[in-house]
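Asks: Got a predicted structure here, sequence first:
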Amino acid sequence: MITIAEKLKNPVWHSLNETHNKFLVPFEGVQFYDPKISNFGAFFDTTKTAEALTAYAELTEDFFLISENSVPLIDDKTILLEKKIEGCQMVLENLTDIKITENIVLLTAQSIDEIYDLIWLVMPGFYRKQGFKMGHYFGIYKDDKLVAITGQRMQTDDFIEISGVVTHPSYTRRGFAQQLIAHTTKEILKKNKLPILHTNKGNTAIPLYEKLGYKITRDMNWWHYRKK
């Protein structure tokens, strides 16, 4: 039996083996999401990554491999490394109870375009519109428009990742992100699963996550590739 501690070391791999198995695009030693859902992949054996990346590049122009410390091998005739994003994994220790004053709603498929537009406005480059199918999304509406959201991304039988934490630039500094993360965390805990999240090192939001009870536990790097 694989422990949650082991799954957290390679969250994409185990998400695709469990909750998100229906989105799996498998290669020998490497696993990717269906690129309509997400362009993330994972591996255990670096000797298998070059061939798999070249094959997956026929399905999507750019994509990521996520790893704690392993360095993927690539075929530089077919694949270009855009950049390595140095990130970290954060895991909930004890949720800090905060007052929820906003009306937080569970978003439906009717909001899929609004979610996509807001994420790409604030954090362009990775989110796919059908990523909505990976988990629940929650939002806050102001002035008849969606202005802040949180979503759920990687999932196994043991944990759920909080992602897509974005607020429209015109509505920041109102505590929306804090309340949405707290709300989403509680929803995950109701399922008896461990809330986790990932972010890049040095992100100014890290103190907010720590204030809510999350702790940095390990590196989690994002290798961004593009088809040549």
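Replies: Thanks, I have the structure now. None of the values given here were measured: they were computed from a predicted structure.
Asks: only C-alpha atoms for contact and neighbour calcs from this point on.
Replies: Noted.
Asks: Contacts for stretch 52-71, please.
Replies: Outside stretch 52-71, the residues that touch it by CA atoms under 8 Å, 6 or more residues apart in numbering are 9-10, 12, 27-28, 30, 35, 39-43, 46, 72, 74-75, 78-79, 218-227.
Asks: From the residues you listed, which land in strands?
Replies: Judged by DSSP state E, the subset of those located in strands is 27, 30, 40-43, 79, 218-219, 221-227.
Asks: biggest helix in this protein by residues?
Replies: Secondary structure assigned by DSSP state H gives helix 176-190 as the longest helix of the chain.
Asks: list the buried ones in it?
Replies: Residues of helix 176-190 classed as buried under the neighbour-count rule (16 or more other CA atoms under 10 Å) are 176-186, 188.
Asks: got it, and stretch 125-143?
Replies: Buried residues in stretch 125-143 (16+ other CA under 10 Å): 126-127, 129-140.
Asks: Find the residue closest to the residue of the chain positioned farthest from its centre in space, skipping its chain neighbours.
Replies: Distance from the centre of the chain peaks at K77, with 29.2 Å (CA atoms, centre = their mean). Excluding the flanking residues, the one nearest K77 by CA to CA, 6 or more residues apart in numbering is K228, at 7.4 Å.
Asks: next one: L92
Replies: Spatial nearest neighbour of L92, excluding adjacent residues (CA to CA, 6+ apart): Y214 at 4.2 Å.
Asks: Do I have it right that the one you found meets Q89?
Replies: No: applying CA atoms under 8 Å, one finds Y214 not in contact with Q89, separated by 9.6 Å.
Asks: Please enumerate the shared neighbours of the two.
Replies: Here Y214 and Q89 share the contacting residues I196, scored by CA under 8 Å, 6+ apart.
Asks: between the longest strand anywhere in the chain and helix 176-190, what angle do the directions make?
Replies: Counting residues, the longest strand found in the chain (DSSP E) is strand 145-155. Angle, strand 145-155 to helix 176-190, by axes from the mean of the first three to the mean of the last three CA atoms, to 10 degrees: 40 degrees.
Asks: One more to weigh against that first structure:
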Amino acid sequence: MAAETLDAVPAAPDRAVHVLDNPAWHSLTGRHAALSEGNEIARRYLPEVSPFAAVRSWDDPDVWDAVLDLVGPGQLFPVSGSDPALPPGWEVVARGAGVQLVETDALRPRPDDEAVLLGADDVPEMLALVERTQPGPFAPRTHELGRYVGLRRDGRLVAMAGERLQPGGWTEISAVCTDASFQRQGLATRLVLDVAHHIHERGDRALLHAAEANTRAIAIYERLGFQLRRRTVFGTVRTPSR
């Protein structure tokens, strides 16, 4: 069987390897190690925390066995930012183009007095908002990855943002979403700036990921002071059935 690949935009050949080239791995083996499982080659978040996973390097000759040992036969495994040639029996299930954005000096974070901290008691509302708005994967314990905040109207959660991946010195702003009835009021912008403020307070810098097709969100992030660092790919492969 011919090798199957995931299309990706390759990094510049002279660019040094950076934690942001493999942010999930550095998060899983760093601050979020206690929320992960796996081995020295492949790791994933606990399923109730997040569906994200990563490998140390797709060039490692033992990587395929390590992934198979981690998730089992016939299971899904996410692939991002790379273009591995799949061995026989492995299948590409999904692929999509994305972008990675990082803050610049133009970003002006600020706390929002109306933002409320969200936690375990708010999970049903958080999951319902995610279901309505589809900002990306969100599990019952995703809020444990970092600080999540929201805005309420008449007691109802209508906007949210928080922290996801935390590779050394960086924190990803994620789950940015607003209920359709409350969009174009600047609520998401306020929450992004609030989350970024608290990221700065602990000495990190902020980054974001977005689907390449989500041009409206990307334009908003760029106006806030983020810039494109790299184009990437988000994909999913299925391990072979034994």
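Replies: Right, received. Where do you want to start? All figures in this text were calculated on a predicted structure; none of them were measured in a lab.
Asks: still on that earlier bit, which of the buried residues of helix 176-190 of structure 1 sit farthest apart?
Replies: F176 and I188 (18.4 Å; CA to CA).
Asks: returning to what we had before: which stretch of structure 2 lines up against the helix or strand following the longest helix of structure 1?
Replies: Next helix or strand after helix 176-190 of structure 1 toward the C-terminus (DSSP states H and E): strand 194-200. Under TM-score structural alignment, the match for strand 194-200 of structure 1 in structure 2 covers residues 205-211.
Asks: how close does that stretch sit to structure 1?
Replies: Mean deviation of stretch 205-211 of structure 2 relative to structure 1 after superposition (mean CA distance after the TM-score superposition for structure 1): 0.7 Å.
Asks: residues near the aligned residue in structure 1 for P78 of structure 2, how many?
Replies: Under the alignment (TM-score structural alignment), P78 of structure 2 pairs with F64 of structure 1. Applying other CA atoms under 10 Å, we find 24 residues neighbouring F64 of structure 1.
Asks: quick one: F64 of structure 1 is in a helix?
Replies: No: per DSSP: H, G, I helix; E, B strand; the rest coil, F64 of structure 1 lies outside any helix segment and is strand.
Asks: and the gap between it and T217 of structure 1?
Replies: According to CA to CA, to the nearest Å, F64 of structure 1 stands 21 Å off from T217 of structure 1.
Asks: same question, G175 of structure 1
Replies: Noted for G175 of structure 1: a distance of 25 Å to T217 of structure 1, by CA to CA.
Asks: got it, and L81 of structure 1?
Replies: Taking CA to CA as the measure, L81 of structure 1 falls 26 Å from T217 of structure 1.
Asks: between the two, which one's more packed in?
Replies: When L81 of structure 1 and T217 are compared on other CA under 10 Å, the one with more neighbours turns out to be L81, at 16 against 13.
Asks: Spit out the contact partners of the more buried one.
Replies: 223-226.
Asks: ok, the residues you listed vs I160 of structure 1, which is closest?
Replies: W223 (21.7 Å).
Asks: Count the residues that sit near that closest one.
Replies: Counted with other CA under 10 Å, W223 of structure 1 comes out at 20.
Asks: which non-adjacent residue is nearest the aligned partner of it in structure 2?
Replies: Alignment note (TM-score structural alignment): W223 of structure 1 maps to G235 of structure 2. Distances taken as CA to CA, 6+ apart place R95 nearest to G235 of structure 2, at 4.0 Å, with adjacent residues excluded.
Asks: and what of T150 of structure 1?
Replies: V165 (4.5 Å).
Asks: what lines up against the one you found once you look at structure 2?
Replies: In the superposition onto structure 2, V165 of structure 1 corresponds to V176 when matched by TM-score structural alignment.
Asks: gap between its match and A219 of structure 2?
Replies: V176 of structure 2 is 14 Å from A219 of structure 2, where distance means CA to CA.
Asks: which of these two has more neighbours?
Replies: V176 (25 against 12).
Asks: what helix or strand is that one on?
Replies: Element membership for V176 of structure 2, per DSSP H and E: strand 170-178.
Asks: what does that strand rub up against?
Replies: By CA under 8 Å, 6+ apart, strand 170-178 of structure 2 touches 129-130, 133-136, 138, 158-166, 187-188, 191-192, 195-196, 199, 204-209.
Asks: Could you give me the buried positions within it?
Replies: Under the neighbour-count criterion of 16+ other CA under 10 Å, strand 170-178 of structure 2 has 170-178 buried.
Asks: ditto for stretch 110-117 of structure 2
Replies: 110, 112, 115.
Asks: export these to CSV and tack on secondary structure and distance to G30 of structure 2?
Replies: As requested, those are exported to CSV (DSSP: H, G, I helix; E, B strand; the rest coil; distance: CA to CA, whole Å):
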residue, secondary structure, distance to G30 of structure 2
R110, coil, 27
D112, coil, 29
A115, coil, 28
